[in-house]
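Undergrad: structure, please.
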Amino acid sequence: MRHTLPLAPQFYVTAPQPCPYLDGRMERKLFTALQGEQAAELNDALSKQGFRRSQNVLYRPSCTECSACLSARIRVADFKPSKSQRRAIRRNTDLTRRTRAPWATEEQYDLFRHYLDDRHADGGMADMDVFEFAAMIEETPIKSRVIEYSAPDEDGGKSLAAVCLTDVLDDGLSMVYSFYDPARAGDSLGTYVILNHIDLAREAGLPYVYLGYWVPGSPKMAYKARFSALEIYTGGRWTELADPAAFSSEPHPLSNDPIAEQVAQITLPHAAPVRR
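TA: Predicted coordinates for the structure are as follows:
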């Protein structure tokens, strides 16, 4: 007899730890396991409610006095590139795109290490070894792809310039994690990968590209607000980001509801019961 896991997620909260985006803050996450035959449906439903995937876990910031992290997505049909974004497209016309199954390679890891050592040497992923990298890429219970961007090299072959781990949702593409050759930082490769994902979503008839979290006050996340047709998830709904300056990163003791209320407000696929 075949047994399956019921879709009755249990939600947990992490212990506070230093925030990677805002100095002097402590972050806390609400999370649940992503497993079973209905993992894709759960991922689709919770992604629409500000959650992100990391391997087989779905999480959302749930800090005590801070609500600065806002899930962001681009509305593909209404997106129009800026002048600087059009320049980024022109600077990267030498790149070719390849879509692969979520399987880690040594070339990917070498580029990943080069990227971290140059851009995020003191970040939370700085000590990630090859086995942890493989787990990040390969441990996915849903439809995921590795999008590789390669450039011609001096030997007449091609070498990796950028990589993005991407989830395919029922309403869009979710950019789980991307990295690129820091030697080409002047080519705006990070911006180009997002622009190319907008093209991919448009070709697939998907309405959104999910970018992760935009954090007002964080220089690391400022680039996301430069994309037109950007929506953020706040107050339990998606709304267009009209004026980034209108959002504050200042903490407030009444920023977030108690955890039990947050969990009670989560909508699950097929109205499955919530266990907490």
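Undergrad: hey, let's count contacts and neighbours off CA atoms from now on
TA: Fine.
Undergrad: the protein: strands as residue ranges?
TA: Residue ranges of the strands in the chain, as given by DSSP state E, are 11-13, 17-18, 26-27, 29-33, 52-54, 57-61, 70-75, 96-100, 144-152, 158-168, 172-180, 208-214, 230-234, 237-240.
Undergrad: in the longest one, what's buried?
TA: Read that as strand 158-168. Applying a neighbour-count criterion of 16 or more other C-alpha atoms under 10 Å, one finds Ser159, Leu160, Ala161, Ala162, Val163, Cys164, Leu165, Thr166, Asp167, Val168 buried in strand 158-168.
Undergrad: sequence B follows; please return its structure for comparison with A:
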Amino acid sequence: MTAPFRFPRFFVTSPAPCPYLPGRQERKVFTELNGPHAAELNDALGRIGFRRSQGVAYRPSCAGCSACVSVRVVAGQFRPNASQRKLLRRHEDLEVTACRPWATEEQFRLLRRYLGARHPGGGMAGMDEEDYADMVEQSPVDSVVIEYRERPVEGAGKGARGRLVGACLTDRQADGLSMIYSFFDAGDEIRPGLGNLIIMDHILRAHAAGLSYVYLGYWVKGSARMAYKTRFRPIEVLGPAGWSRLAEPVADPG
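TA: Presented below is the predicted three-dimensional model:
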């Protein structure tokens, strides 16, 4: 007998300094994802702007501010521009593998280098190996870690794996892929643009799987840290009336 669906209970966090807009406070509403209907609940909440973190779904609920906007790429209509096509060709030698959500020491070392290069003072700067394992392994939904590796060096032997240059913890939802957290070798001058490559790979992967969207989390207009998200067109934003196409033109960075 199937367990009955229970309407979730929502909670609100205490205000904390906003990581994106100086001088403002952030607050989040959240609920637990557990029980036999966790995946269904996560899908439904994802369509109205929630994000998953381990066994919790959350979204901003800031007093007097609605700057954080959920965004998703329409996978089937994405057409890479000239710069994006160049980036795909540049990294076409990478081997991409969807792995079960199991944390490895190699992934953690890459994450630490990424945080040190891109977010040295961020909220994840103090994450240790146990914290990382919790982030990856405590998932009540269908999750994978997608790894991006260079090919093994010649003569490395059977079963050898190449250098890990990128990874992304990804949820498969009913209508798309949700990129929970991606990280990569941000200091590798030979392989620029790995973050953009990982997003494009997810878009192509979603389309090949017959999924409509790739959820990129939140976008803050005017935030330089968030600008990269709107380079992937067409992209939709979630507003009071639902999802709509973001029409503002974005100059090709190339």
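Undergrad: what's the TM-score once they're superposed?
TA: Here the TM-score for the pair of chains, by TM-score structural alignment, normalised by the length of structure 2, is 0.91; 244 aligned residues with a C-alpha RMSD of 1.8 Å.
Undergrad: rewinding a little: kindly reformat the buried residues of strand 158-168 of structure 1 as TSV containing distance to Gln10 of structure 1.
TA: Output for the buried residues of strand 158-168 of structure 1, formatted as TSV (distance: C-alpha to C-alpha, whole Å):
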residue	distance to Gln10 of structure 1
Ser159	43
Leu160	39
Ala161	39
Ala162	36
Val163	33
Cys164	29
Leu165	26
Thr166	25
Asp167	22
Val168	24
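Undergrad: still on that earlier bit, TSV for the strands of structure 1, including distance to Ser82 of structure 1?
TA: Listed next are those as TSV, based on distance: least, C-alpha to C-alpha, whole Å:
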stretch	distance to Ser82 of structure 1
strand 11-13	39
strand 17-18	35
strand 26-27	33
strand 29-33	34
strand 52-54	27
strand 57-61	30
strand 70-75	14
strand 96-100	22
strand 144-152	22
strand 158-168	22
strand 172-180	21
strand 208-214	17
strand 230-234	13
strand 237-240	17
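Undergrad: any idea which of those gets closest to Phe131 of structure 1?
TA: Phe131 of structure 1 lies closest to strand 52-54 among those, at 15.3 Å (C-alpha to C-alpha).
Undergrad: in the closest one, which residues are buried?
TA: For strand 52-54 of structure 1, by 16+ other C-alpha under 10 Å, it's Arg52, Arg53, Ser54.
Undergrad: my read: the second one touches Val176, true?
TA: Yes. Counting by C-alpha atoms under 8 Å, Arg53 of structure 1 sits close enough to Val176 to count as a contact (6.9 Å).
Undergrad: all helices of structure 2, in order?
TA: Using DSSP state H, the helices of structure 2 run over 38-46, 82-90, 105-118, 129-137, 194-208.
Undergrad: rebuild the ones you listed as JSON lines, extending it with mean neighbour count.
TA: What follows is the helices of structure 2, written out as JSON lines (neighbours: other C-alpha atoms under 10 Å):
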{"stretch": "helix 38-46", "mean neighbour count": "19"}
{"stretch": "helix 82-90", "mean neighbour count": "14"}
{"stretch": "helix 105-118", "mean neighbour count": "17"}
{"stretch": "helix 129-137", "mean neighbour count": "16"}
{"stretch": "helix 194-208", "mean neighbour count": "19"}
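Undergrad: let's have the ones you listed in TSV, adding distance to Arg27 of structure 2.
TA: Shown next, in TSV, are these (distance: least, C-alpha to C-alpha, whole Å):
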stretch	distance to Arg27 of structure 2
helix 38-46	17
helix 82-90	35
helix 105-118	24
helix 129-137	21
helix 194-208	27
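Undergrad: tell me which of those sits nearest to Cys18 of structure 2.
TA: Closest to Cys18 of structure 2 of the helices of structure 2, according to C-alpha to C-alpha: helix 105-118, at 17.7 Å.
Undergrad: what span of structure 1 lines up against the closest one?
TA: Helix 105-118 of structure 2 corresponds to residues 106-119 of structure 1 when matched by TM-score structural alignment.
Undergrad: could I get the buried residue list for stretch 137-146 of structure 2?
TA: Neighbour counts over stretch 137-146 of structure 2 (16+ other C-alpha under 10 Å) mark Glu137, Gln138, Ser139, Pro140, Val141, Ser143, Val144, Val145, Ile146 as buried.
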